[in-house]
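[1] Sequence plus predicted model, see below.
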Amino acid sequence: MKFLYYTGLFLSLMFSANSFALEQQYQQPIVDLIKAFKNHDKAAISSHIRYPLSRTYPVPDINNEAELVERFDDVFDKTLIKQIVDSNIDTDWDKVGWRGIMLNSGVVWVDTDGKIIGINYQTAKEQLLAKNLIAADKQALHPSINAFVEPILDWQTAKYRIRIDDLGDGNFRYASWSIDKKTSDKPDIVLLKGEIEFEGSGGNHSYTFKNGRYSYVLQVTVIGCDTSPPGWLEVYKDDKRILSQDIINTGS
């Protein structure tokens, strides 16, 4: 999908100047991972993944080994498997500081234990699934916001439901409801012309929407620690932060 492409492109450009050759101590877990793919051993591959494995919204995340085995062909097609199997441990895998180890400028990310933590690739099968889910998503939304090019996120904090959609040409839309309402209800707030900003070289980014003196900021965590929330909502009045809430449900 378009957003996945731009994110992957940004990461590859940023990391090309900040990656380092893979040290000997990290090579064996990668060798084991490559071997599992070479043998097409789904059980072994599923044990080499850090769960939940995020997928591009609205495709649901993969939460455990059983789900990975069931959805294996959705995530890994011949093209991606070939990239992994044919990869050279010395030239195709790079350690990028604390963020982890990447294959081919970020197509696949693994941690230092050799477990996959991210895949910046979408198979044709998963693209079709996403297309069907988006169509169903549009049917379920309030008519005032069911027109968009691509859904970006559907989140919940303790008090709010929040949705961001790409309306095309980089025009992002913010819609929110109180937590007791459904997305089929008319949104309490709708804001247009949001701006996306990438922060540092880790891929974490934010969306900012203006409403007079107020700014609504959605911080998105791409690479964080085990306890990092997927993101959080901040609201500012002028330059003073008046609200900050962690995301507790990603809607996927």
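    Perfect, thanks for sending it.
[2] From now on I want contacts and neighbour counts done on CA atoms only, so please keep to that.
    Will do.
[3] does the residue nearest to residue 21 when sequence neighbours are not counted count as helix, strand or coil?
    Nearest residue to residue 21, sequence neighbours excluded (CA to CA, 6 or more residues apart in numbering): residue 94, at 5.1 Å. Recorded secondary structure, residue 94: strand (DSSP: H, G, I helix; E, B strand; the rest coil).
[4] Against which helices or strands is the top strand by length along the chain packed?
    Counting residues, the longest strand found in the chain (DSSP state E) is strand 189-198. If you count contacts as 3 or more CA pairs under 8 Å, 6 or more residues apart in numbering; DSSP states H and E, strand 189-198 packs onto strand 172-178, strand 205-211.
[5] contact partners of the first one?
    When you say that, I think you mean strand 172-178. The contact list for strand 172-178 (CA atoms under 8 Å, 6 or more residues apart in numbering) reads 159-167, 183, 187-195, 209.
[6] try stretch 191-205
    Contacts for stretch 191-205 (CA under 8 Å, 6+ apart): 7, 10-11, 14-15, 99, 171-175, 206-211, 219-223.
[7] how far does it stretch from start to finish?
    In stretch 191-205, first residue to last residue: 19 Å (CA to CA, to the nearest Å).
[8] buried ones in that stretch?
    191, 192, 193, 194, 196, 198, 201, 202, 203, 204, 205 (16 or more other CA atoms under 10 Å).
[9] State the distance from residue 201 to residue 112.
    With CA to CA as the criterion, residue 201 and residue 112 are 18 Å apart.
[10] can you give me the strands for the chain?
    Counting by DSSP E, the strands of the chain are 20-21, 93-95, 101-103, 108-110, 116-119, 150-156, 160-166, 172-178, 189-198, 205-211, 214-220, 231-237, 240-246.
[11] Put this next to the first one:
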Amino acid sequence: MIKRYRYIIKLIQADKAEELSKLVAYPLKRENPLKDIANAKEFIAYYPVMFDAAFKKKLSGFRGSAVMEQHGNFGLVGEEFSGEMWLNEKGLIMSVNYISKREQDLKDQLTKSIQSKMHPSINHWDQNVLVLQSPKLLIRIDRTIGNNIRYASWSKGRPTSEKPDLVLNNGLEEAQGTMGGWTYTFKSGDWTYVIDDVEMCEKDDQCGYFLNLSFKGQDKSSTKLKSIK
């Protein structure tokens, strides 16, 4: 995998976007509210936004000792790196966690545009974590001032410009151990709302996002959610 990293870095530094696009596991996720990259054509068009001179300079210091294996994936986490890129077991780029200045500016513009259209009671947030949808609900998980994790939901058909049906603050964010994924837990009286982001599973229908509700510790319902942006 070290040899594959050296080849990928060579392509990035030479701006070989078309060749690099063939070595990506799509969709390549970008931080909300940025659009995920769905295919090679979109990757080639977006390449100049994602990879800048600063990133290429950092990659020039690559050494094999920077590569760490975790759950069959290989990340740049050693030396001067902190997880900027990950390859899957096939040697395809599965994530790019680096954000260029140009991409950050685009993210900031999109954030302001979305905030301007939301209800005043919930239009102030530092980072959108998730936007999820079920047949009956639209749910947002946002990181607000002071690292507060907030849950807001609207019933089907109601836009975010209207006041949410439910807002829960002070959520607990937890990594799901060695299996990957995240869990977000919120309390409302005797009710507990849990958003599970399940990344590792034996069957496809067991992976994804789920809203699990319990009352006084007793499970009441589990609904699969779709991630949207």
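    On my side now, so go ahead. These figures come from a predicted structure and were not determined experimentally.
[12] just to revisit the earlier point, columns distance to residue 87 of structure 1 on top of the strands of structure 1, output as CSV?
    Below are these laid out as CSV (distance: least, CA to CA, whole Å):
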stretch, distance to residue 87 of structure 1
strand 20-21, 14
strand 93-95, 8
strand 101-103, 8
strand 108-110, 11
strand 116-119, 15
strand 150-156, 31
strand 160-166, 35
strand 172-178, 37
strand 189-198, 29
strand 205-211, 29
strand 214-220, 30
strand 231-237, 33
strand 240-246, 38
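[13] closest one to residue 72 of structure 1 among the ones you listed?
    Nearest of those to residue 72 of structure 1, taken as CA to CA: strand 116-119 at 12.8 Å.
[14] Where does that closest one end up in structure 2?
    Aligned using TM-score structural alignment, strand 116-119 of structure 1 spans residues 93-96 in structure 2.
[15] Mean deviation, that stretch versus structure 1?
    Here stretch 93-96 of structure 2, set against structure 1 after superposition, deviates by a mean of 1.0 Å using mean CA distance after the TM-score superposition for structure 1.
[16] Quick one: distance of that stretch to the chain centre.
    Taking CA atoms, centre = their mean, to the nearest Å, the mean C-alpha location of stretch 93-96 of structure 2 is offset from the chain mean by 12 Å.
[17] Any idea how many residues pack against the alignment partner in structure 1 of residue 67 of structure 2?
    The alignment partner of residue 67 of structure 2 in structure 1, by TM-score structural alignment, is residue 93. With neighbours defined by other CA atoms under 10 Å, the count for residue 93 of structure 1 comes to 26.
[18] Please apply the same query to the one 10 residues further on.
    Applying other CA under 10 Å, we find 20 other residues in the vicinity of residue 103 of structure 1.
[19] Then residue 67 of structure 1?
    The local packing of residue 67 of structure 1 (other CA under 10 Å) involves 12 other residues.
[20] Quick one: map it onto structure 2.
    Per TM-score structural alignment, residue 67 of structure 1 is aligned with residue 42.
[21] likewise residue 211 of structure 1?
    Using TM-score structural alignment, the equivalent of residue 211 of structure 1 in structure 2 is residue 188.
[22] With adjacent residues omitted, what lies nearest to its match?
    residue 168 (7.1 Å).
[23] residue in structure 1 matching the one you found?
    By TM-score structural alignment, residue 168 of structure 2 lines up with residue 191.
[24] so what's the closest residue to residue 214 of structure 1 other than its chain neighbours up against?
    Nearest residue to residue 214 of structure 1 in three dimensions, chain neighbours excluded: residue 237, at 4.6 Å (CA to CA, 6+ apart). Residue 237 of structure 1 sits next to 213, 214, 215 when contact means CA under 8 Å, 6+ apart.
[25] What is the nearest of the residues you listed to residue 62 of structure 1?
    Using CA to CA, the contacts of residue 237 of structure 1 come closest to residue 62 of structure 1 at residue 215, 33.1 Å.
[26] roughly how far apart are the closest one and residue 82 of structure 1?
    Counting by CA to CA - residue 215 of structure 1 and residue 82 of structure 1 are separated by 45 Å.
[27] and these two? which has more neighbours close in?
    It is residue 215, of residue 215 of structure 1 and residue 82, that has more neighbours when counted by other CA under 10 Å, with 18 against 14.
[28] What distance do you get for the most centrally placed residue in structure 2 to residue 128 of structure 2?
    Centroid-nearest residue in structure 2, with CA atoms, centre = their mean: residue 31, separated by 5.2 Å. Applying CA to CA, the value for residue 31 of structure 2 to residue 128 of structure 2 is 8 Å.
[29] swap in residue 107 of structure 2?
    Taking CA to CA, one finds residue 107 of structure 2 at 11 Å from residue 128 of structure 2.
[30] tell me, what's touching the two both at once?
    32, 33.
[31] and residue 211 of structure 2, what pairs with it in structure 1?
    Under the alignment by TM-score structural alignment, residue 211 of structure 2 pairs with residue 233 in structure 1.
[32] The lengthiest helix in structure 2 versus strand 127-133: what angle between them?
    Longest helix of structure 2, by residue count under DSSP state H: helix 101-117. If you take axes from the mean of the first three to the mean of the last three CA atoms, to 10 degrees, helix 101-117 of structure 2 sits at 60 degrees to strand 127-133.
[33] give the contact list for the alignment partner in structure 2 of residue 134 of structure 1.
    Here residue 134 of structure 1 is matched to residue 111 in structure 2, going by TM-score structural alignment. Listed by CA under 8 Å, 6+ apart, the contact set of residue 111 of structure 2 reads residue 33.
[34] No further queries at this time; thank you.
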